[in-house]
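Participant: Structure, please.
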Amino acid sequence: MIFKNISQFYWFFILIPIIILMIVGYKKRHRQLEQTINISLWSTIIPHLSYSRRFWKRFMLIVGFSFIIIALLRPQYGVIFKQIERKGHDIFIAIDLSQSMLAQDIKPSRLIHAKREVLGLIDDLQGDRIGLIAFSGDAIVQCPLTSDYSAIKMYLDFIEPNLMAVPGTDIASAIKEARLSFQRLSKSNKPILILISDGESFENDPIESAKVAADKGISIYTIGIGTPKGEPIPQFDENGKLNGYKKDKNGDIVLSQLDEASLKEIATISNGRYFNSTLGAFVMNQVYQEISYHEKKRLEDSLLQFHQDRYQWFLAIGFILLFLEIFLSDRKKLIKIPELKR
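Facilitator: Have a look, this model is predicted:
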């Protein structure tokens, strides 16, 4: 047996002092009565009082409340299996893992802030399937669409720029990888891609890739992370210690700037929306509100195991005992002996 609502256990800490006070009070009255009347005379002086009934009244009161408290703990015993129809959205999240995402114009860094955005989305999901794509100079599906949110969190914690084989930033490859992943599935009802990046893309044309995705019914929501002013790109040694900033061929420090224009265009072309996360505020809850307007598709059914509630039995026994306590008198019925006529 397990207890689903163990937080209600504190009621026992309220009941125990009450029981102790009842016992102490009972003994105190008993002692006072002993000092006043000899025990052998009790049945003569107060013949109507039944101490055994008084005991059982208090016993039923205590046990009755104890059973009600156990019912509040929601005891469960045994399991049942139910086939659950699941509905939701298919969502791929593409995170930019280029070196520019290490810039710290968004504290503590653009990449860490992006990961926190995704964690916020995962906490809001309601049965949706989610997948993870990492991209820099190319794109890799780190985790296919899944309902196992703990797996997404594990992959999210693992990905870093140094894991990507090809340097650079290729937003087009991320959009293409998402499109191909959706196409491998059965017909998807309005697939969603959430693209998180600073918008700087130096490889293929992301706008053309967005047009192809839009033709396949994919809506792309873009989140821009960074500032238009720009920030140097830090470089770290093997021990994670700052080792300077990235420089161009002329030896000048490279500034990474947020390119909102391209991100906005990608979102507009694909019937999505652009969100600005440059001030450090989290916007993923707004993104999910937008996504929730799309019709949910039927996902795979799940056979789920549920523990059976048994609180009803404890609740019924508790109320029965309290009911009996109310109607049980602590007085004896005295039998009148008729007087003999002389």
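Participant: When you work out contacts or count neighbours from here on, use the C-alpha atoms and nothing else.
Facilitator: Noted.
Participant: All the helices of the stretch 201-342 of the chain, in order from the start?
Facilitator: 206-215, 260-269, 284-292, 311-327 (DSSP state H, counting those that start in this stretch).
Participant: Could I get the buried residue list for the longest one?
Facilitator: Of the residues in helix 311-327, those with enough neighbours to count as buried (16 or more other C-alpha atoms under 10 Å) are Tyr311, Phe314, Leu315, Ile317, Gly318, Phe319, Leu321, Leu322, Glu325.
Participant: re earlier: need the helices of the stretch 201-342 of the chain in a markdown table (columns: distance to Lys28).
Facilitator: Shown next, in a markdown table, are the helices of the stretch 201-342 of the chain (distance: least, C-alpha to C-alpha, whole Å):
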| stretch | distance to Lys28 |
| --- | --- |
| helix 206-215 | 84 |
| helix 260-269 | 80 |
| helix 284-292 | 63 |
| helix 311-327 | 22 |
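Participant: next one: the longest helix that the chain contains to chain centre, how far?
Facilitator: In the chain, taking DSSP state H as the definition, the longest helix is helix 10-36. From the chain centre to the centre of helix 10-36 is a distance of 45 Å (C-alpha atoms, centre = their mean, to the nearest Å).
Participant: And the next helix or strand past it?
Facilitator: helix 42-45 (DSSP states H and E).
Participant: May I see the buried residues of the helix or strand following that next one?
Facilitator: Downstream of helix 42-45, the first helix or strand assigned by DSSP H and E is helix 51-72. Within helix 51-72, the residues scored as buried using 16+ other C-alpha under 10 Å are 53, 56-58, 60-62, 64-72.
Participant: ditto for stretch 172-190
Facilitator: Buried-residue list, stretch 172-190, by 16+ other C-alpha under 10 Å: Ala172, Ser173, Ala174, Ile175, Lys176, Glu177, Ala178, Arg179, Phe182, Ser188, Asn189, Lys190.
Participant: One more: stretch 153-165?
Facilitator: Buried, per 16+ other C-alpha under 10 Å, within stretch 153-165: Leu156, Ile159, Glu160, Pro161, Met164.
Participant: now the first one, what's its secondary structure?
Facilitator: The reference is to Leu156. What DSSP: H, G, I helix; E, B strand; the rest coil gives for Leu156 is helix.
Participant: need the contact list for it.
Facilitator: By C-alpha atoms under 8 Å, 6 or more residues apart in numbering, the residues touching Leu156 are Lys115, Leu132.
Participant: 6 Å instead, please
Facilitator: Contacts for Leu156 were tallied using C-alpha atoms under 6 Å, 6 or more residues apart in numbering; there are none.
Participant: please give me the structure for this one as well, since I'd like to look at both together:
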Amino acid sequence: MLEFLHPLTFILLLAPFLVAYLPLRYISRRSALRISFMEDIRSVQGNKEQSMGISRATLFQKLLLLLVWSLVVIALAKPQLIGEPIVKEISQREILVAVDLSGSMSTQDFKGKDGKNIDRLEAVKHVLSAFFEKRKGEKIGLILFGSAAFVQSPFTQDLDALNHLLSELQVGMAGPQTMIGDGIGLGVKMFREGNVTDRMLILMSDGDDTGSKIPPKTAAKLAAENDVKIYSIAMGDPKNAGEHPIDTETLKAIVSETKGKFYYAWNSEELVEIYDEIDKLTPKKVEELSYRPVRELYMYPLALGLLLMFLYTLGLMGKKEWGGRHE
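Facilitator: Sure, this is the predicted structure:
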């Protein structure tokens, strides 16, 4: 759509017509010699006649000047080509997923979609991948913890890169232990560096903390002070009392400090339902930024006016040179 930034400038189009009717003639008050035989003098001069005074513009020159003036006025009005509105959604929520990579996550007590047993980490990877695909426009970060906690991905909207990093996770790559408190502490630090107030931490673990530098309950209190809600998901069969049983008490204590919620998940379908419920509990807050691309067009009428004047001047110079050769 074509728009003009300064439409009132078009009033200047009337200027040439106003000037033509204004009393701007120059009247000389000096005495003048009136010659009654001017025709005789002109006949003697022949081809050497020189015209004195102001020469009148031809119709072509008047139209040319009017056209150039119109182009200048159009340029001053600043024409712009306005494109279609472009809407960008900016999420006002940050989601941080903390995944346990300790040795206990290799326990195959999780039911896959086909009913076969898979390890806990494999179940996490399948469900998180689908979860990320539904989070377009949101900022998601990924923390991994085992014997130590580290940031696998800072908050990003590049979900393809996030899924690629998720697919490369392996049990034990962060060490065999389970440092839940350290993972929560690192998550709180990441939230502090942002400016979003809606902060959600999804903690996926068997809850068996094995000696964090920051006790899980202390880390949870720190999260609560920074307005971070923790949703903990206990991975695996709650009836499992083998080598790596699920420590539900620790995970429940963490969420109680932050007014979050605790979930059990021991099959893929239930884990999907848990993520849907979390999304309903904390609906995504989105701020829409709309703008329309603007393309400036003032240079085109201005360039056309300059080109017309240049061609006219070039034509006058050629005419004079041609007339001089004939003389």
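Participant: on that earlier part again, for the buried residues of helix 311-327 of the first structure, could you give me TSV that also reports distance to Phe135 of the first structure?
Facilitator: Output for the buried residues of helix 311-327 of the first structure, formatted as TSV (distance: C-alpha to C-alpha, whole Å):
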residue	distance to Phe135 of the first structure
Tyr311	52
Phe314	57
Leu315	57
Ile317	62
Gly318	61
Phe319	63
Leu321	67
Leu322	67
Glu325	71
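Participant: Which residue of the first structure is paired with Val72 of the second structure in the alignment?
Facilitator: Alignment note (TM-score structural alignment): Val72 of the second structure has no counterpart in the first structure.
Participant: For Thr227 of the first structure, find the nearest of the helices of the stretch 201-342 of the first structure.
Facilitator: Judged by C-alpha to C-alpha, the one of those that comes nearest to Thr227 of the first structure is helix 260-269, at 9.3 Å.
Participant: What mean distance separates that closest one from the matching residues in the second structure?
Facilitator: In the superposition against the second structure, helix 260-269 of the first structure averages 1.4 Å from its aligned positions (mean C-alpha distance after the TM-score superposition for the first structure).
Participant: Could you give me the buried positions within stretch 291-300 of the first structure?
Facilitator: Ile291, Lys296, Lys297, Leu299.
Participant: State the distance from the last one to Lys87 of the first structure.
Facilitator: Using C-alpha to C-alpha, to the nearest Å, one gets 5 Å for the distance from Leu299 of the first structure to Lys87 of the first structure.
Participant: Need the contact partners of the biggest strand by length in the first structure.
Facilitator: Secondary structure assigned by DSSP state E gives strand 75-84 as the longest strand of the first structure. Applying C-alpha under 6 Å, 6+ apart, the external contacts of strand 75-84 of the first structure come out as 1-3, 301-311.
Participant: Contact partners for Ile72 of the second structure?
Facilitator: No Ile there; residue 72 of the second structure is Val. Contacts of Val72 of the second structure (C-alpha under 6 Å, 6+ apart): Leu302.
Participant: picking up where we left off before, of the buried residues of stretch 172-190 of the first structure, which belong to strands?
Facilitator: Per DSSP E, those never map to strands.
Participant: Tell me which of these fall in helices.
Facilitator: Per DSSP H, those map to helices at Ala172, Ser173, Ala174, Ile175, Lys176, Glu177, Ala178, Arg179, Phe182.
Participant: what's the closest of those to His30 of the first structure?
Facilitator: For those, the closest approach to His30 of the first structure (C-alpha to C-alpha) belongs to Phe182, at 80.6 Å.
Participant: Please identify the residue in the second structure that aligns with that closest one.
Facilitator: Going residue by residue (TM-score structural alignment), Phe182 of the first structure aligns to Phe191.
Participant: Which residue is the nearest non-sequential neighbour of its match?
Facilitator: Arg199 (7.1 Å; C-alpha to C-alpha, 6 or more residues apart in numbering).
Participant: just Met105 of the second structure next, same as before
Facilitator: Nearest to Met105 of the second structure is Arg120, by C-alpha to C-alpha, 6+ apart, at 5.0 Å.
Participant: Arg135 is in contact with Ser91 of the second structure, correct?
Facilitator: No - between Ser91 of the second structure and Arg135 there is no contact under C-alpha atoms under 6 Å: 9.7 Å.
Participant: So which bits of the longest helix of the first structure are buried?
Facilitator: Within helix 10-36 of the first structure, the residues that count as buried by 16+ other C-alpha under 10 Å are Trp11.
Participant: repeat for stretch 124-144 of the second structure
Facilitator: Of the residues in stretch 124-144 of the second structure, 124-126, 128-129, 131-132, 135, 137-144 count as buried by neighbour count, 16+ other C-alpha under 10 Å.
Participant: so which of those comes closest to Met235 of the second structure?
Facilitator: Among those, and counting by C-alpha to C-alpha, the member closest to Met235 of the second structure is Val124, at 8.4 Å.
Participant: Tell me the counterpart of that closest one in the first structure.
Facilitator: By TM-score structural alignment, Val124 of the second structure lines up with Ala114.
Participant: That match should be in a strand, yeah?
Facilitator: No - going by three-state DSSP, the assignment for Ala114 of the first structure is helix, not a strand.
Participant: tally of neighbours for Leu76 of the second structure?
Facilitator: With neighbours defined by other C-alpha atoms under 10 Å, the count for Leu76 of the second structure comes to 21.
Participant: I should have written Ser302 of the first structure there, sorry.
Facilitator: 12.
Participant: Spit out the contact partners of it.
Facilitator: Per C-alpha under 6 Å, 6+ apart, neighbours of Ser302 of the first structure: Gln83, Ile84.
Participant: Roughly how far does it sit from Gly127 of the first structure?
Facilitator: 11 Å.
Participant: ditto for Phe59 of the first structure
Facilitator: For Phe59 of the first structure relative to Gly127 of the first structure (C-alpha to C-alpha), the value is 49 Å.
Participant: What ranges does the stretch 1-150 of the second structure have for its strands?
Facilitator: Under the criterion DSSP state E, counting those that start in this stretch, the stretch 1-150 of the second structure contains strands at 2-4, 79-82, 86-91, 93-100, 110-111, 117-118, 139-145, 149-156.
Participant: Can I get those strands in JSON lines including distance to Phe60 of the second structure?
Facilitator: Compiled in JSON lines, the strands of the stretch 1-150 of the second structure are given as follows (distance: least, C-alpha to C-alpha, whole Å):
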{"stretch": "strand 2-4", "distance to Phe60 of the second structure": "29"}
{"stretch": "strand 79-82", "distance to Phe60 of the second structure": "27"}
{"stretch": "strand 86-91", "distance to Phe60 of the second structure": "47"}
{"stretch": "strand 93-100", "distance to Phe60 of the second structure": "67"}
{"stretch": "strand 110-111", "distance to Phe60 of the second structure": "89"}
{"stretch": "strand 117-118", "distance to Phe60 of the second structure": "89"}
{"stretch": "strand 139-145", "distance to Phe60 of the second structure": "65"}
{"stretch": "strand 149-156", "distance to Phe60 of the second structure": "65"}
